[in-house]
Every structure is written in C-alpha cells, then in structure tokens.
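S.K.: just the structure for this:
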Amino acid sequence: MIVRIMGEGQVRLADSHLARLNEFDDALSAAVERGDEASFRLTLHALLDAVHEQGEPLPDDALEPSELILPARGSTIDDVRAMLSQSEEGLFPG
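M.R.: Predicted structure coming up:
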C-alpha cells in the first residue's frame, strides 16, 4: 500500500503493519475527541515515525496513487479532526 504523508512524500507500506498502525490511529482519534493536545502531538509523531520505520520511502520523482493520506507532522488538532470527520474508520482502514 502507498501512504502519502502530507509535506513529506510517499511511503510503500506492507499490509502486515496495518494492525500496529491502527493502534496509533485509535489513540490519535481518542486524543482528538478529548481535545488532548499533548497526547495528540505525541501520538501523531509516533504514528508518522512508525510509518517511516516500517515503510520504504518512494523516490521524490515517483508519483503513485496513494491509498492513504496522513497529516503532516505540524498539523493541528483541528486539521486532523477535519480529516477524521471524512471517515468513520479513522486514518487507517480496519
């Protein structure tokens, strides 16, 4: 699966990593719902770090369709709340 991190590029990620990333997604959604800025920031960074660690970055000149789009590291809680409102599943499906 190809994941785009806004402002950072694309990463190829094996489906086998989705269960672990869904844990971060659930924690991020909960932090957004509570309005917990500190937890939100820590969880967003942990999620993006995990995607980078578990994925393979695509070259900058590669332009493949992204199956998932993740917020930028500097996104606000309101930015992510807006992204989450567009899906009932969070940022990751499942």
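
S.K.: contacts, neighbours, all on C-alpha from now
M.R.: Fine.

S.K.: for this structure, what spans make up the helices?
M.R.: Ranges of helices within the chain are 18-34, 37-54, 77-84, based on DSSP state H.

S.K.: and the last one, what's buried?
M.R.: This means helix 77-84. For helix 77-84, the neighbour count (16 or more other CA atoms under 10 Å) marks Ile77, Val80, Arg81, Leu84 as buried.

S.K.: looking at the helices of the chain, which is nearest to Val3?
M.R.: Taking CA to CA, helix 37-54 is the member of the helices of the chain nearest to Val3, at 8.5 Å.

S.K.: angle of the closest one against helix 18-34?
M.R.: Counting by axes from the mean of the first three to the mean of the last three CA atoms, to 10 degrees, helix 37-54 lies at 160 degrees to helix 18-34.

S.K.: list the buried ones in helix 37-54?
M.R.: Phe40, Arg41, Thr43, Leu44, His45, Ala46, Leu47, Leu48, Val51, His52, Gln54.

S.K.: could you also give me the structure for this second sequence? I'd like to compare it with the first:
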Amino acid sequence: MLVVIGLLLIVVGIQLRRGKWYGIVAGNTFKDKPIEVQKKGAIGASSIAFLVGGFLIIVYILMFFGIQTRFLIIPVVVIVIVYSMFAIYKYLKHFIKYGK
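M.R.: Just a heads-up that it's a prediction; the model follows:
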C-alpha cells in the first residue's frame, strides 16, 4: 500500500508540474487568477507530493529489507513542523502586505 500511494503521489506531482490537474489543489480558486499564480500554486503542491511520495517509497524499501523505520520519525516530524511554520509565516506576511 505504501508503494501504491507513493507512486500515486509522484504521478500527481508530475501532472501538477506539467500544468495539469490544477483542480485537485486544496482551496483551488485559480480559475480567476493569472496563469503565473496557477503555476506557482501547482509547483508548491507538486513539491509536497514528490516529498511525501518519495518518503513513502523509502519507508517501504527500508521495511522490505527489515530495517527499523522508527529512527525516521523525529527528523520527519521536525522537518514538517519547520516547513509548516515557514509556510504559515510566508502566507501571513503576504496576507498582511496585500490583504488577500
């Protein structure tokens, strides 16, 4: 199941990078926005899809070879928390500056 979901996320990331499937991005209000904004949103979403898909495949490979994956929990949680805080800061800064 990890491989299937990982590969699915990688396919979604590829399609978003190609400029397809904008409609699956959460909070999609791109229809009324310029193409540059659409591409920027899709690139951000595709980066996350690649990251999570690759992580799931790596976890599967490690589990397949019998390597404990518990050591991955702390670094991944720290990376996710730091990235989330950065994304929230960036969004709030943009919202305060432009009001949208």
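
S.K.: care to give me the TM-score?
M.R.: Superposed pair, TM-score by TM-score structural alignment, normalised by the length of structure 1: 0.33. Supporting alignment: 42 aligned residues with a CA RMSD of 2.4 Å.

S.K.: make JSON lines out of the helices of structure 1 and add distance to Val3 of structure 1.
M.R.: Converted to JSON lines, those look like this (distance: least, CA to CA, whole Å):
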{"stretch": "helix 18-34", "distance to Val3 of structure 1": "11"}
{"stretch": "helix 37-54", "distance to Val3 of structure 1": "8"}
{"stretch": "helix 77-84", "distance to Val3 of structure 1": "15"}
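
S.K.: select, out of the ones you listed, the one closest to Ile2 of structure 1.
M.R.: helix 37-54 (10.7 Å).

S.K.: between the buried residues of helix 77-84 of structure 1, which is nearest Asp25 of structure 1?
M.R.: Closest to Asp25 of structure 1, out of all of the buried residues of helix 77-84 of structure 1 and judged by CA to CA, is Leu84, at 10.0 Å.

S.K.: and of the helices of structure 1, who's closest to Gln10 of structure 1?
M.R.: Across the helices of structure 1, Gln10 of structure 1 has its closest neighbour in helix 37-54 (9.6 Å, CA to CA).

S.K.: would you turn the buried residues of helix 77-84 of structure 1 into a markdown table with distance to Arg34 of structure 1?
M.R.: Below are the buried residues of helix 77-84 of structure 1 laid out as a markdown table (distance: CA to CA, whole Å):
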| residue | distance to Arg34 of structure 1 |
| --- | --- |
| Ile77 | 10 |
| Val80 | 13 |
| Arg81 | 11 |
| Leu84 | 14 |
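
S.K.: closest one of these to Ile5 of structure 1?
M.R.: For the buried residues of helix 77-84 of structure 1, the nearest to Ile5 of structure 1 is Val80 (12.6 Å; CA to CA).

S.K.: so how far is Gln54 of structure 1 from the closest one?
M.R.: 22 Å (CA to CA, to the nearest Å).

S.K.: about what we covered before: of the helices of structure 1, which is nearest Arg4 of structure 1?
M.R.: Comparing the helices of structure 1 by CA to CA, helix 37-54 comes nearest, at 10.0 Å.
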